[in-house]
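Trainee: Okay, sequence plus prediction incoming.
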Amino acid sequence: MFDVFFQSAAWLIDTFYDWVGEYTVAISMVSVAIMLLITPLTLKSTKGMLEMQRLQPEMKRLQNEFRGDRQQLNQEMMKLYQEHKVNPLASCLPLLAQMPVFIIMFQVLSGLTRKGADGTFDPKYIPEDTALYQSLDKATEMLSFGLNLAVTPAEAMGDNFVKGLPYALLIVALGGLFFVQQRMVASRAVSPTMSPMQAKIMQYLPVAFAVFQVFLPTSLVAYYMVQAIFRIVQQGYITRRFYGENGLGREAQEASVKAREIGKDDSAKSSKQKNEQKQAPAPIQSKRVTPGKNRPTPSGRPARPVPPSKRNK
């Protein structure tokens, strides 16, 4: 069922390989082609996210106004989104598109270097008459620029640490690219303040991504390295387009600051009300007075004596 996607990706790699005759360059060209296809979604999601941020003051007011009525709040939120033509799920589009692409590329690159019973490659997903198949068939390595793209960096460093150093440098370079990309995004964040936990997560996220790549085929590491370079260029373009002097990003930043001020004012009012309630004197409660024996009750009648049989109970 899914073979058609795998075969299409393998055909694309073979097409570029037929042009350039180099595995890494062919994979890099596929990476660039995929990023070019996803770029419109990225720009659309960025614009949608900034438009959502620009509505934060209005959203905060609605949350304060309908705090006790969740259903009414959701209705008012939907009206606000429709009025400004905003899709709250738009920012998820690039991520949703990237997940199946990763699965396809992982499956294809692993299938191209699938080994048969004799320990040599038995390429999958491409016809036998293609240039890529013929170059890999009965081979034991997928060599490109001195690296075996068929093994993972962990395997290469485990077999021979000295020969595995280029693979380690590749991972370090990829982690550096992830870090640069993350810093570019963080520098223009519309919510400048974040919790210490969020700051720690953002700080170590590039390291986590780089460590994850150690256990993937080196061909896929090369694919992601080209994507990381492309994203850095893409983020630079987004910064120039949306974060100029009168850009949507600047408006979103100002709206975010305004929304935080509204939130602080609301918190201060709530705290003040709670303090006033605590300091308010408690209402005086009248104590019930039980008349003594044979003493007149408030109605003027003497209290009824207690029978001897009930006095000791």
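Mentor: Perfect, thanks for sending it. Residues are numbered from 1 along each chain as shown.
Trainee: When you work out contacts or count neighbours from here on, use the C-alpha atoms and nothing else.
Mentor: Will do.
Trainee: For residue 221, which non-adjacent residue is spatially closest?
Mentor: In space, and not counting its chain neighbours, residue 221 is closest to residue 213: 6.2 Å by CA to CA, 6 or more residues apart in numbering.
Trainee: okay, now the one to match up with it:
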Amino acid sequence: METLAPMLVPMAGFWDTIMAPLHWAVSGLLVLAHNLFSPLFGPDSGLTWTLSIIVLTVVIRTLLIPLFVKQIRSSRNMMTLQPKVRELQKKYAHDREKLGQETMKMYKEEGVNPMASCFPLLLQMPIFFALFQVLNAAARGQVKGAFMTQELVDSIGQATILGANLAGTFLPMDSFGADQIVALVLILAMVASQFYVQLQLSAKNMPPEAMTGPMAQQQKMMLYLFPVIFGIGGVAFPIGLLIYWTASNLWSMGQQFYVIRQSPTPGTPAYAAWEARMRMKGHDPSTFKPGQKPPKKADSVAVAETREPSNEELGAENVQPERPRVQRQQPRRQTRSNRKR
């Protein structure tokens, strides 16, 4: 280990140089949110720092919305293509090279990128590491990030929420106290929300034929593996970081629910529910696709006017001819001589 130490120091410095822009952005957003809530709850309040972390989460996830939508659609397209993938696997079972070429050709023709579903997670992980390093450094009384100061670091170290220190962790555990209770609740919430996000995608927005095969097996493995990984790693996360990750999962649940509801995959339970909603609103689902604006309803029948219809409206055959008006003749005026007679 002593011989490796001189080599690890330059690597650590190189890593800090790469992460410096993210440390700058994370610390800047965190301090900005802290300044907004400080007049309301106090600069050293745990509620102030908790709300600041949640605001940071909302800002980050809002910026990632386009990538998240692309991830959902890419995962859906990958799963719906599994029947075709299985056909290629049967056709080129003895030629792995040809199988790979034909599979990539099919992906290109269908406009599907196999790596697109991983991009949002890969982009979020550096942000997660940056926040981890900022909060982890603050828990140890160290400054990380251009906008963080020693005063703010001390504030985070002293801030508490529900009696637990935001810089506290589940382990190491000298005694089972508020830090462990709050951390355990957040770890369970993080794991449960992570599991539901994966389950929501596979159970509601995947056709039955896509739920078999190697890709489906990998999806099921990820469904159980990811929550376990985060659950094990969560015992070493600061409570502030657990708040961030739980809030991020809850955001994903709501965002994914909206995307699946508005743009479901044909042949899935979500699509059947979408068709039912459109019929209840008086629309024909076959005339447009999910995500498109439904056509306008036909104008309602106008209320008949109180006036009598004209001849043109009634029709010539139903019109009775008008009777000629008889002009009454006035009696001729007589002269005075005639009146005397």
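Mentor: Good, I have the coordinates. Just so it is clear, the model here is predicted, and its values are computed rather than measured.
Trainee: which position in structure 2 aligns with residue 53 of structure 1?
Mentor: Mapped onto structure 2 by TM-score structural alignment, residue 53 of structure 1 lines up with residue 79.
Trainee: would you list every one of the helices in structure 1?
Mentor: Listed in chain order, the helices of structure 1 (DSSP state H) span 3-20, 23-54, 56-65, 70-84, 93-112, 131-136, 153-159, 161-187, 196-213, 218-242, 248-279, 308-311.
Trainee: So for residue 145 of structure 1, which of those sits nearest?
Mentor: For residue 145 of structure 1, the closest of the helices of structure 1 is helix 23-54, at 7.9 Å, according to CA to CA.
Trainee: Report the buried residues of that closest one.
Mentor: Buried residues in helix 23-54 of structure 1, counted by 16 or more other CA atoms under 10 Å: 23-32, 35, 38, 41-43, 45-54.
Trainee: Kindly report the same for stretch 206-214 of structure 1.
Mentor: Neighbour-count burial for stretch 206-214 of structure 1 flags 206, 207, 210, 211, 213, 214 (criterion: 16+ other CA under 10 Å).
Trainee: of those, closest to residue 109 of structure 1?
Mentor: residue 213 (14.2 Å).
Trainee: wait, that closest one sits on residue 170?
Mentor: No. Between residue 213 of structure 1 and residue 170 there is no contact under CA atoms under 8 Å: 9.9 Å.
Trainee: quick one: the residue nearest to the spatial centre of structure 2 and residue 69 of structure 2, what's the gap?
Mentor: Nearest to the geometric centre of structure 2 sits residue 255, at 2.2 Å (CA atoms, centre = their mean). Counting by CA to CA, to the nearest Å, the separation of residue 255 of structure 2 from residue 69 of structure 2 is 9 Å.
Trainee: go on, residue 219 of structure 2?
Mentor: Here residue 219 of structure 2 is placed at a distance of 18 Å from residue 69 of structure 2 (CA to CA).
Trainee: try residue 109 of structure 2
Mentor: 21 Å.
Trainee: same question, residue 199 of structure 2
Mentor: Distance from residue 199 of structure 2 to residue 69 of structure 2, by CA to CA: 17 Å.
Trainee: Structure 2: which residue goes with the residue nearest to residue 221 of structure 1?
Mentor: That one, residue 213 of structure 1, aligns with residue 234 by TM-score structural alignment.
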